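Visitor: Pasted the sequence and its predicted model underneath.
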Amino acid sequence: MTTALQSPLPSHPVLRLRLASGSGMPRPIDGAWWPRSCDLLSELPQLLAGLPRAWGHITSVTVNGATWPAVPGRMLVFNQVVRLHRTLAASAPHTIVLLAPGRGRWDLLVVPPDTTEETAEPLMAAAAGGHV
C-alpha cells in the first residue's frame, strides 16, 4: 500500500509592509508597501488588515492612477466602505495615501510588484527609516 503525500494547504502570502517607528515627528513617508500585483481590489484588503490598530479605520485611500489602472470610487473592505481616489500627480507616482478620520494621514511608498527582492528590500528599509 502506498501513501500519497498531500501538498500543504495554500496560505495567504505574507504582507510585505515596513512602517516607520512611531516617533511622533511628522515625516514625508510613513513606511513602504510592496504589493504582489497591480490589482488594487485584491491587494488593498490585505494591506488594511496589516496596519496597526492605532491607525484606526481607514476610510479613504488615494493612489496614483498610472500605477493602479482600474480603481472604482469605493470598495467594501471588512464590511466597511473605503473611498478610493486616483491622482495623476507627478510629485508622488509611487505612493499611497491612507486617511482615518480623527486619527491621521499616512503616506506609504509603493514598491512596484515586479521589483526584485534585492532592489525592494533596501527601498523598504530606507522608507521605514525615513530616508526616502
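Guide: That came in fine, so what should we check first?
Visitor: going forward, measure contacts between C-alpha atoms and count neighbours the same way
Guide: Fine.
Visitor: Would you indicate which residues of the lengthiest helix in the chain are buried?
Guide: Using DSSP state H, we find that the single longest helix of the chain is helix 117-128. Across helix 117-128, burial judged by 16 or more other Cα atoms under 10 Å covers 120, 121, 123, 124, 125, 126, 127, 128.
Visitor: Please name the residues that touch the third one.
Guide: This points to residue 123. 32, 111, 132 (Cα atoms under 8 Å, 6 or more residues apart in numbering).
Visitor: Also the fourth one?
Guide: Neighbour list for residue 124: 17, 18, 31, 32, 33, 109, 111 [criterion: Cα under 8 Å, 6+ apart].
Visitor: The last one too?
Guide: Each residue near residue 128 by Cα under 8 Å, 6+ apart is listed here: 18, 19, 20, 21, 29, 30, 31, 32.
Visitor: quick one: which two of these are the most distant?
Guide: Using Cα to Cα, the two most remote members of the contacts of residue 128 are 21 and 32, lying 12.1 Å apart.
Visitor: So for those two, which residue has more residues nearby?
Guide: Neighbour comparison, residue 21 and residue 32: the larger count goes to residue 32, with 29 against 12 (by other Cα atoms under 10 Å).
Visitor: this is the comparison structure:
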Amino acid sequence: MTTTAPPPSPTSPHLRLRLAPAGTLPRRLDGVWWPRSYDLLAELPQLLAGLPRAWGHIAGITVNGAAWSAAPGRMLVCNKVVRLRKAVARHSPNTVVLLAPGQGRWDLLVVPPDTTEEDAEPLMTGALSSPA
C-alpha cells in the first residue's frame, strides 16, 4: 500500500473539478475533472479533498487502465484506505468512478491533462449540460 501526503496547500494550483447541480436526476455524469497529469498518486489526494462531504468516504476508485500511469491496488489518503481498480471500459474510457459504501456511486468525466484551457472549458461546461 502506498501512503500519500495530505492534500496540497492552498498555494498549489486549484482543483479543476465541476460537479453537476444537486437534484438534476437522471444524469449520466456527476461531474467533470481535469487533472494536471496521469499520475494517480499525485492527482487523487487533491480530487478526494475537493469532493462534497455528503459523498462520504470514497473507498473505491475505478479508472481507465490504458490512460493512467502505474498505481498500487490501494493507497492511503488522509489516513483512509482507497482501493484503486484499473479497467478498460470501451463504453466510457474517459471516466473515473468513485464509490462510497452506503453513500453511492459518482461518475466523473476526465478531461485529458494535456488539453488546452481553450479546449477544456467547453468540454467541462458541455458535459454537465448534456441530457442523460
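Guide: Now that the structure is in, tell me what you want to look at. Here the structure is a predicted model, which is why all the values come from computation and not from measurement.
Visitor: residue boundaries of the strands in structure 1?
Guide: In structure 1, the strands defined using DSSP state E lie at 17-19, 31-33, 60-64, 74-77, 80-87, 95-100, 104-110.
Visitor: Contacts made by the fourth one with the rest, please.
Guide: Same thing as strand 74-77 of structure 1. Contacts of strand 74-77 of structure 1 (Cα under 8 Å, 6+ apart): 41, 45, 81, 82, 83, 84.
Visitor: For residue 60 of structure 1, see how far away the fifth one is.
Guide: When Cα to Cα, to the nearest Å is the yardstick, residue 83 of structure 1 and residue 60 of structure 1 sit 5 Å from each other.
Visitor: Next: the first one.
Guide: Using Cα to Cα, residue 41 of structure 1 is found at 14 Å from residue 60 of structure 1.
Visitor: which position in structure 2 aligns with residue 110 of structure 1?
Guide: Residue pairing (TM-score structural alignment): residue 110 of structure 1 is matched to residue 110 of structure 2.
Visitor: In this structure that match contacts residue 33, no?
Guide: Yes: taking contacts as Cα atoms under 8 Å, residue 110 of structure 2 lies within contact range of residue 33: 5.0 Å.
Visitor: Need the nearest residue in space to residue 36 of structure 2, chain neighbours excluded.
Guide: Nearest non-adjacent residue to residue 36 of structure 2, counting by Cα to Cα, 6 or more residues apart in numbering: residue 113, 4.9 Å away.
Visitor: May I ask which of the contacts of residue 124 of structure 1 has the most neighbours?
Guide: Neighbour max across these (other Cα under 10 Å) = residue 32, 29 neighbours.
Visitor: which residues touch that one?
Guide: Counting by Cα under 8 Å, 6+ apart, residue 32 of structure 1 touches 17, 18, 19, 108, 109, 110, 111, 123, 124, 125, 127, 128.
Visitor: what's the distance between the last one and residue 96 of structure 1?
Guide: Remark: distance between residue 128 of structure 1 and residue 96 of structure 1 (Cα to Cα) = 14 Å.
Visitor: before we move on, what about residue 64 of structure 1?
Guide: Taking Cα to Cα, one finds residue 64 of structure 1 at 7 Å from residue 96 of structure 1.
Visitor: swap in residue 119 of structure 1?
Guide: From residue 119 of structure 1 across to residue 96 of structure 1, the span is 19 Å (Cα to Cα).
Visitor: With residue 123 of structure 1 instead?
Guide: 15 Å.
Visitor: now do residue 86 of structure 1
Guide: Taken as Cα to Cα, the span from residue 86 of structure 1 to residue 96 of structure 1 is 10 Å.
Visitor: and if you look at residue 83 of structure 1?
Guide: 13 Å.
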